[in-house]
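*Asks:* based on what follows, work out the 3D shape:
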Amino acid sequence: MAYPHIGIIGGGIAGATAALHFADLGLQVSIFEQGPSLVDGPPICHLHAGGNLYREISQQQCVQLLKESIETVKLYKYTMNVRPTVIAVPIQDKGQPEDLLPRLQVIKDAYQSLVEQDSSNQVLGDPQHYFKLYSQQELERLSKRDVPNPDSLTEQSLDEWMIPFAKSVDLNTLKFPVVLVQEYGLSVFRLSATVNLALGQLPNCQIYTQTQVIGVEAQDKQWTIHHTSYDANQSVHTPEQATTVDYLINASGYQTGVVDDWINAPRSRLVEFKAAYVTHWQEGSALWPEVIFHGERGTPQGMAQLTPYPDGYFQLHGMTEDITLFEDGVAHSTEESSQPKLPVHLVNKIIHGWSEEQQTIRTNKAIQHMAQFIPSFASATLGGKPLFGAQQIPGTDITLRAASVSFAGDNYARMEIVKASSALEAAKQIEEQMRECGFYDERQLTQQNIASQLTIEQVLDTACTLAEQRHYPLALAKVGGVQSK
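*Replies:* Predicted structure coming up:
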């Protein structure tokens, strides 16, 4: 049986993970990416191992995100920033902290069960310590303790992780209890470094970066992908080339509908443009947990998210229309086209970047949004350009977070992930469909797992180079939190 040639359009986290998965199996893979390197898209920063950032999603989605996150960490072992996340409900919010507790217990039990099935699933610390609750009195006591030496912290030093929070947050703005949960960070730069290094070592994977796919057509039972490449300054395009593949994976991110339209495979979806902001806070030199202040999405009181990195850098989300969200930032597909149309000014941001004025205004609003809970954060300054991009959401539910893949016919799959941790599960579902359709016999293949052979030094070195090339602070590529024990 001849092995199929797989064509993947899009080299973001979805396409790159699929390329790594199938190339590891020994299949021939060609991946096409517009940018200069793989995984250079929306602001991935959180593992979502339990979905606790999103109180509006179902328990089923939370458990699915937990399972997918564990598999993701096992594939990309140097990408995690090991530090817990604090979930707090502000006094002004309609929700109650107690509402979070049944779900936390379900996720904790699911994690315990996964660890009992396979000890290698224990990537989020001891399941017994998956979460802990703190009263106002306990936090006031912790606020009087000294900030611990970073070298003394482990992922299980729960009270010690809470000390910077207890010292800096205005506790009178919160309802209690406050939750600490073992949801960790994810480094987009170390993720990118891992796939770029690993795929570069696989001779059966052809990587086409700085390549524009300009059309796809069906030919017999195959697909012909028409593409052209351009040099770094995009002034010279090569003549059009054609690559014929047996199976087509559409991993085009927010542009997935363009390929759907080319091959007449209609699909309903949303596209949302979002941004996060890079700040530097002189007082933030301690090892911080990530902090989530819940709020109603799209209102001035939208969720505030503080993501820590080394060297006093923090990434901010504010789920309001003048910070992370945009007034006209959600577009819908139509009966005429599967590709939602974002406004021109947002597409221009994706292609050309932001003006300094835009960066400064929105970053300062993000700082002010955080300072209502952490007053001393008002002294933070702009630390770099925003992390931004557009994400697709299949269907019509803007709150959907656990999504993976859909199929049209026997040899076309769309990767429709919303969270980075869903990419590997989507690739596995495509593998299963390919086997069911007789593309190959798994008994003839040997899994390699090239990524596991990389060293932390290799990944860090490449991640720092990528951060530099993309004009972001090196801190975003470095290891945050503690070394997992």
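*Asks:* all contacts plus neighbour counts: C-alpha atoms, from now on.
*Replies:* Will do.
*Asks:* list the contacts of residue 184.
*Replies:* 46-49, 80-85, 124, 290 (CA atoms under 8 Å, 6 or more residues apart in numbering).
*Asks:* can you map out the strands along the stretch 101-250 of the chain?
*Replies:* Counting by DSSP state E, counting those that start in this stretch, the stretch 101-250 of the chain has strands at residues 131-134, 178-181, 185-186, 205-208, 211-219, 222-229, 241-245, 247-250.
*Asks:* mind checking which of those strands is nearest residue 165?
*Replies:* strand 178-181 (10.6 Å; CA to CA).
*Asks:* let's compare: structure for the following, please.
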Amino acid sequence: MVTTRIYMKDKALPHNHRSSLSVGIIGGGIAGSTIALRLAELGINVEIFEEGISLVNGPPICHLHAGGNLYREISDEQCITLLQQSIDSLKVFPHTVNVRPTVIAVPKPDKGDPVNLIPRLSKLQSFYRQSVEQDPTNQVIGHPDGYFKLYEQNDLERLSQQSMPTHPESFDDWMIPVAKNLDLNQFKYPLALVQEYGWSVFRLAATANLALDKLPTCQIHTQSKVTHVSQQTDLGWQIEYQQYDSGCQDYVTHRLEVDYLINACGFQTGLIDDMARQQRSRLVEFKAAYVTQWPDNQGCWPEVIFHGERGTPDGMAQLTPYPDGYFQLHGMTEDITLFKQGLAKSTATSAQPKLADGFIRKIKSGWDNQEIHTRSERAIRHMSRFVPNYKTAVVGGKPLFGAQQIPGDDVTLRAADVSFAGKRYARTEIVKASSALSAANSIVEQLHAEGLFQAQVDGMNIAQAFPVTRSLSVKDIEAYAISLAHQRGYPEALAKTLSYDLKK
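*Replies:* So this is what the prediction gives:
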């Protein structure tokens, strides 16, 4: 039975920089949590609602898109946007990144030509160099001169004869396991090594949970499902939600009012749009990545991207390394990462695309063990086409999975952050996690524009904007991340820090 309690939420104790503004954020994923951090650090009163038992638990985040080089189909402008967003994100979340480069390889059967990638890489390198010249603190992915390096087949044949380094210190060191394990005759040349790092969803989650818990301006409502929102004239919103009460072992209905509402519900953003009577065209796509362990692995691997045509049997393959011989695999085919009928579109009567019931069951209740093994083994076979020895890898755990929203109708869109509709209402629409900070900054600007928040933030650098978030130690973040991995049923290797000092 659900009982109802109606009340106005008591404000937390004031502090020196507290604003009278209150903001409700529905959704505690990477977007909602980053926005909550940004606003709460400014002294704005934040109420964040999350259905799960902890924050940041959604689609598989594994890659910091510092240039978007995984996606050759997107525009140069999107790549530059992703690079800038990644630089800013690294400055806010320095302990969440796995420091290792990414290799881009084009198989011979693929229609693409790796030479066509070089102008974009040069453009990104130039942008990064200018960014560092303007602000030296932007040098967060190595020296601009080393943003990328190209390798011809004879370079890799030479490297394949060298001993495997235990601690990579140069680009060539990172390429040695690649050179030793790839069938070098299968690829077009050159291969490109790029300074795009990995990103740990578990350490992001740990950072958000730890920092928001320290901020007196933020109230976290986990195990809370928002059931209704309504605008109270032009002055704010009422949020009705059900929260699990362990005392009575039942869900209790609450209501509270906020001055501004942010819809950060990820793939369920359309549900709140419908409640708020805000129509929006969007796509939702269900995806999964697979956790594998490669006992025969030797050396420290970079991430490796094998380009391919999306949705075909030759779809892109992605090999993402973690400590202890664990690798996360993507295969952009309908039998691996993508799913038949896994893409849904909003309608004229609802802003919420309707995924098939089977996908919702996976999100809410988990996967059938047989399907975990079937799809993981397909991912292993797909990877072994390019890395023959990978056939000895085994299933390492359940998939990382979720549904991803894409605003509009372009399934290739990657750089998006936030949109505003109606009065005192914003919706986040990030496709990549690195866009979350951009969304947060845009919301701060909007609050200024609407006259709701007057504190001066122009010229405030990242360190000044996130003092509590940046004060967390790598030790505390990693320990909390490992506990989250255990809680969520994943190997702790996915939460551990992977970091090497990379020289030119």
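*Asks:* returning to what we had before: okay, the strands of the stretch 101-250 of the first structure in JSON lines with mean neighbour count next?
*Replies:* JSON lines is the format used below for the strands of the stretch 101-250 of the first structure (neighbours: other CA atoms under 10 Å):
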{"stretch": "strand 131-134", "mean neighbour count": "17"}
{"stretch": "strand 178-181", "mean neighbour count": "23"}
{"stretch": "strand 185-186", "mean neighbour count": "26"}
{"stretch": "strand 205-208", "mean neighbour count": "21"}
{"stretch": "strand 211-219", "mean neighbour count": "17"}
{"stretch": "strand 222-229", "mean neighbour count": "19"}
{"stretch": "strand 241-245", "mean neighbour count": "16"}
{"stretch": "strand 247-250", "mean neighbour count": "24"}
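*Asks:* which stretch among the ones you listed comes nearest residue 325 of the first structure?
*Replies:* Comparing the strands of the stretch 101-250 of the first structure under CA to CA, the one sitting nearest is strand 185-186, at 21.2 Å.
*Asks:* and residue 104 of the second structure, what's its match in the first structure?
*Replies:* Under the alignment (TM-score structural alignment), residue 104 of the second structure pairs with residue 87 in the first structure.
*Asks:* residue contacts, the closest residue to residue 288 of the second structure other than its chain neighbours?
*Replies:* Nearest residue to residue 288 of the second structure, sequence neighbours excluded (CA to CA, 6 or more residues apart in numbering): residue 401, at 4.1 Å. Contacts for residue 401 of the second structure (CA under 8 Å, 6+ apart) come out as 58-60, 286-289, 363.
*Asks:* residue 401 of the second structure matches what in the first structure?
*Replies:* By TM-score structural alignment, residue 401 of the second structure lines up with residue 388.
*Asks:* could you do residue 364 of the second structure as well?
*Replies:* Match for residue 364 of the second structure (TM-score structural alignment): residue 351.
*Asks:* what's the mean deviation for the strand or helix carrying its match versus the second structure?
*Replies:* Using DSSP states H and E, residue 351 of the first structure sits within helix 344-352. Helix 344-352 of the first structure, aligned to the second structure and superposed, deviates on average by 0.5 Å (mean CA distance after the TM-score superposition for the first structure).
*Asks:* in that helix, what's buried?
*Replies:* Residues of helix 344-352 of the first structure classed as buried by neighbour count (16 or more other CA atoms under 10 Å): 346, 350.
*Asks:* equivalent analysis for stretch 365-380 of the second structure, please.
*Replies:* Buried, per 16+ other CA under 10 Å, within stretch 365-380 of the second structure: 367, 372-373, 375-380.
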